[in-house]
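Peer 1: pasting a predicted model and its sequence here:
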Amino acid sequence: MMLWIILAAMTAIAALAVLGPMARARQTSLSAADRDLAVYKDQLAEIDRDLERGVIGLREAEAGRTEISRRILKAARGGEATAGAGSGRRGRIGAIVAAVGLPAVALGVYLSTGAPDLPDQPLSERLAARPEQADIDNLVARVESHLMQNPEDGRGWEVLAPVYLRLNRPADAAQAFRNAIRTLGTSPRRQSGLGEALTVVAGGIVTAEARAAFEAALAAEPGLVAARMYLNLALTQEGRHAEAVAAWRTMIAGAAPDAPWLPTAQRELAAAEIAGGLPPSGQPAPAGQPAPAGQAGTAPPDKAAAAPGPSADDVAAAAGMAPEDRTRMIEGMVARLSERLDQGGGSVDEWSRLIRSLAVLGRKDEARAAALKAREAVKSSADDLARIDDLSKGLGLAL
């Protein structure tokens, strides 16, 4: 009902906006004719006064009256024509169009494009709706309204913070986590959430403040996976590749086979290995290079040629990359390694690195094809063949 009242008021305003100037124009036209008639009447009276004083003769007085009378008749006819033919007919047509046409057109447009049968949905009622009947934006607006009036409600900030993260509002999420920590005290989940929000704000870089939050979370709950993964990522970003590889390998070794975070950890491990020029997981370190922590053993002397790794510039570039950019860089390295092995062959370590990198990137068919090529390339060595077969089996590649 309120909508129709508003529409009627808007229609009336629009009609007045059109009719007002028309009415003023008609009044202006009529008042001009009246002024002319008044002037002519004064001139007739002046002629009579001049005749009585003897200033003019009878003949001149009659001639003046005749001329002024002619002007009076002309002015009267002109005023009637303007008021009748111009303002009357056109004014009535304009009034009809303004009063009837405009509302009719507006109503037709509304009925064709609007939804007149839709019930009213005022903001207050939407915010007061039951949670299962409200969308996420309304729910967030409701919580924000509550927190504006109750800024010390730590539980509200704690509920809102992860929602902000899912809505891609990391700066708001970071502030919400800070408010939750301020009002409720620190906890592993709150510190980890704060660190994650700060990392997203920084474009994927684990900043010093984010690192401090993750370390505080792990100090209270050492098994917190998210905090551990972000700290491992920080090691790669800082160029501490051997430490990053060791940390990822340790974490993956203790994971359940169906852990949802395992594929991500494997991708980050491959990134750290390639960025640091380190041997792939499950392979011994090249001769003369100490094995990273968490990986024991060295390669036999006759198998010790180090697999070519990225250049120093590649390592420096990969250290500060966002995860998406680092993945693209890894894919480029893998493509170059695959092309070189296809053209000139390589060691079992190089073939192993290619197979594992393709598998970690989710390209299982290409990994299986690379494993078959590797078996053909190292078939003269039973040990190398066994290594390729063991790696393929561990990666779930059916040969």
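Peer 2: That came through fine.

Peer 1: when you work out contacts or count neighbours from here on, use the C-alpha atoms and nothing else.
Peer 2: Fine.

Peer 1: ok, residue 96 - contacts?
Peer 2: Contact analysis of residue 96 by C-alpha atoms under 8 Å, 6 or more residues apart in numbering lists nothing.

Peer 1: below is structure B, check it against A:
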Amino acid sequence: MKARLSVRQLVIGMMSIGIGAAASVVLIPAITHPAPLTVYQLTGPLNSGATTLPTAIKGIPALPSLLVEKNARTQWEIIGGTLLQTGFANASISALERAIANDPENIMLHVALGEAIVIANGGWVNARAKAEFDIALRADPNDLIARFYLAHWLMQSGKPKPALVKWVGLMRTVGTDEVWYDKLWEAMPGAAEQLGISKLALQALCSAGM
């Protein structure tokens, strides 16, 4: 009951954020920055039979249902997802933690929390974020988003080769999806440069097997 009261206190503010974002009247960070991967619905198809499309967490489009939603996990998912989607990653962490408390086996929520922590820390995959991605990968070694951020952790740990291997594998899997393409090409060149791999050679690696 206590959690539900807390949710209701946030509904009006969250609805205001969602309406402002949808109408492009309130200039919030999500308008000028790419959406986090966990709130993006990849449409596929994927170039891998072993990997399934990740399910996006609920965000701005689900805000109207927050007024009538009775499930605590879904309530906190909507709040956390909306905050993450609108650029308030740090504020989304507590909501996502509450969602996980109500559904600890939900891998999607663990990945979303890990991504929120990374974004809130300026792109740094710290131990807390990595722990969330590790939970996801133990349940599903092919989780796309967890693999993406694990590669970042490898890169930040001074291991550009395994990081690049993971990113190239993801590029071959997601094909021509625009959001993933942009995310991966933001990440890969730095690792390739450290390994002495040219952009042309990197493009060839990404295209092989697609």
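Peer 2: Perfect, I can see it now. Computed from a predicted structure; not experimentally measured.

Peer 1: what value does the TM-score take for this pair?
Peer 2: Comparison of the two superposed chains (TM-score structural alignment, normalised by the length of the second structure) gives a TM-score of 0.60, and 151 aligned residues with a C-alpha RMSD of 3.4 Å.

Peer 1: sec struct for the residue nearest to the spatial centre of the first structure, please.
Peer 2: Centrality entry for the first structure: nearest residue to the mean C-alpha point is residue 168, 7.6 Å, by C-alpha atoms, centre = their mean. Secondary structure for residue 168 of the first structure, judged by DSSP: H, G, I helix; E, B strand; the rest coil, is coil.

Peer 1: for residue 73 of the second structure, see how far away the aligned partner of it in the second structure is.
Peer 2: By TM-score structural alignment, residue 168 of the first structure lines up with residue 87 in the second structure. Between residue 87 of the second structure and residue 73 of the second structure the distance is 21 Å, computed by C-alpha to C-alpha, to the nearest Å.

Peer 1: could you do residue 13 of the second structure as well?
Peer 2: 19 Å.

Peer 1: quick one, which of these two is more surrounded?
Peer 2: For residue 13 of the second structure versus residue 73, neighbours defined as other C-alpha atoms under 10 Å are more numerous around residue 73 (22 against 10).

Peer 1: skipping its backbone neighbours, what lies nearest that one in space?
Peer 2: Counting by C-alpha to C-alpha, 6 or more residues apart in numbering, residue 73 of the second structure lies nearest to residue 99, which is 4.4 Å off, once chain neighbours are set aside.

Peer 1: distance check, the one you found against residue 106 of the second structure.
Peer 2: Residue 99 of the second structure is 9 Å from residue 106 of the second structure, by C-alpha to C-alpha.

Peer 1: neighbour count for these two, which is higher?
Peer 2: Set residue 99 of the second structure next to residue 106 and count neighbours by other C-alpha under 10 Å: residue 99 wins out with 25 against 16.

Peer 1: ok, now which ones touch the more buried one?
Peer 2: Applying C-alpha under 8 Å, 6+ apart, the residues near residue 99 of the second structure are 72, 73, 74, 75, 76, 77, 109.

Peer 1: related to what we said a few turns ago, need the counterpart of the residue nearest to residue 73 of the second structure in the first structure.
Peer 2: Per TM-score structural alignment, residue 99 of the second structure is aligned with residue 180.

Peer 1: again, but for residue 181 of the second structure
Peer 2: Looks like residue 181 of the second structure aligns to residue 262 there (TM-score structural alignment).

Peer 1: and residue 145 of the second structure, by the same measure?
Peer 2: Mapped onto the first structure by TM-score structural alignment, residue 145 of the second structure lines up with residue 226.

Peer 1: try residue 73 of the second structure
Peer 2: By TM-score structural alignment, residue 73 of the second structure lines up with residue 154.

Peer 1: contact partners for that match?
Peer 2: So, once contact is read as C-alpha under 8 Å, 6+ apart, residue 154 of the first structure ends up touching 179, 180, 181, 182, 183, 184.

Peer 1: could you redo the last one with a cut-off of 7 Å?
Peer 2: Residue 154 of the first structure sits next to 179, 180, 183, 184 when contact means C-alpha atoms under 7 Å, 6 or more residues apart in numbering.

Peer 1: how about the secondary structure of the third one?
Peer 2: Meaning residue 183 of the first structure. At residue 183 of the first structure the chain is in helix, as set by three-state DSSP.

Peer 1: how near is it to residue 157 of the first structure?
Peer 2: Residue 183 of the first structure is 9 Å from residue 157 of the first structure, where distance means C-alpha to C-alpha.

Peer 1: ok, these two, which is more surrounded?
Peer 2: residue 157 (24 against 16).

Peer 1: pretty sure that one sits against residue 174.
Peer 2: No: counting by C-alpha atoms under 7 Å, residue 157 of the first structure stays clear of residue 174, with 10.4 Å between them.

Peer 1: contact partners for the nearest residue to residue 110 of the second structure once chain neighbours are set aside?
Peer 2: Distances taken as C-alpha to C-alpha, 6+ apart place residue 132 nearest to residue 110 of the second structure, at 5.3 Å, with adjacent residues excluded. Contacts for residue 132 of the second structure were tallied using C-alpha under 7 Å, 6+ apart; they are 110, 111, 113, 114.

Peer 1: of those, which ones are shared with the first structure?
Peer 2: Retained in the first structure: 110, 111, 113, 114, out of the contacts of residue 132 of the second structure (criterion both residues aligned by TM-score structural alignment, their matches' C-alpha atoms under 7 Å).

Peer 1: report the buried residues of stretch 105-118 of the second structure.
Peer 2: 106-118 (16 or more other C-alpha atoms under 10 Å).

Peer 1: next step: those residues restricted to helices.
Peer 2: Among those, the members falling in helices (DSSP state H) are 107, 108, 109, 110, 111, 112, 113, 114, 115, 116, 117, 118.

Peer 1: tell me the counterpart of the last one in the first structure.
Peer 2: Matched across to the first structure, residue 118 of the second structure falls on residue 199, judged by TM-score structural alignment.

Peer 1: pretty sure its match is touching residue 206, no?
Peer 2: Yes: using C-alpha under 7 Å, residue 199 of the first structure is in contact with residue 206, at 5.0 Å.

Peer 1: surely residue 164 of the second structure and residue 190 touch.
Peer 2: No: assessed by C-alpha under 7 Å, residue 164 of the second structure is found out of contact with residue 190, at 9.1 Å.

Peer 1: tell me, what's touching those two both at once?
Peer 2: Common neighbours of residue 164 of the second structure and residue 190 (C-alpha under 7 Å, 6+ apart) do not exist.

Peer 1: more crowded one of the two?
Peer 2: Higher neighbour count among residue 164 of the second structure and residue 190: residue 164, with 24 against 14, using other C-alpha under 10 Å.
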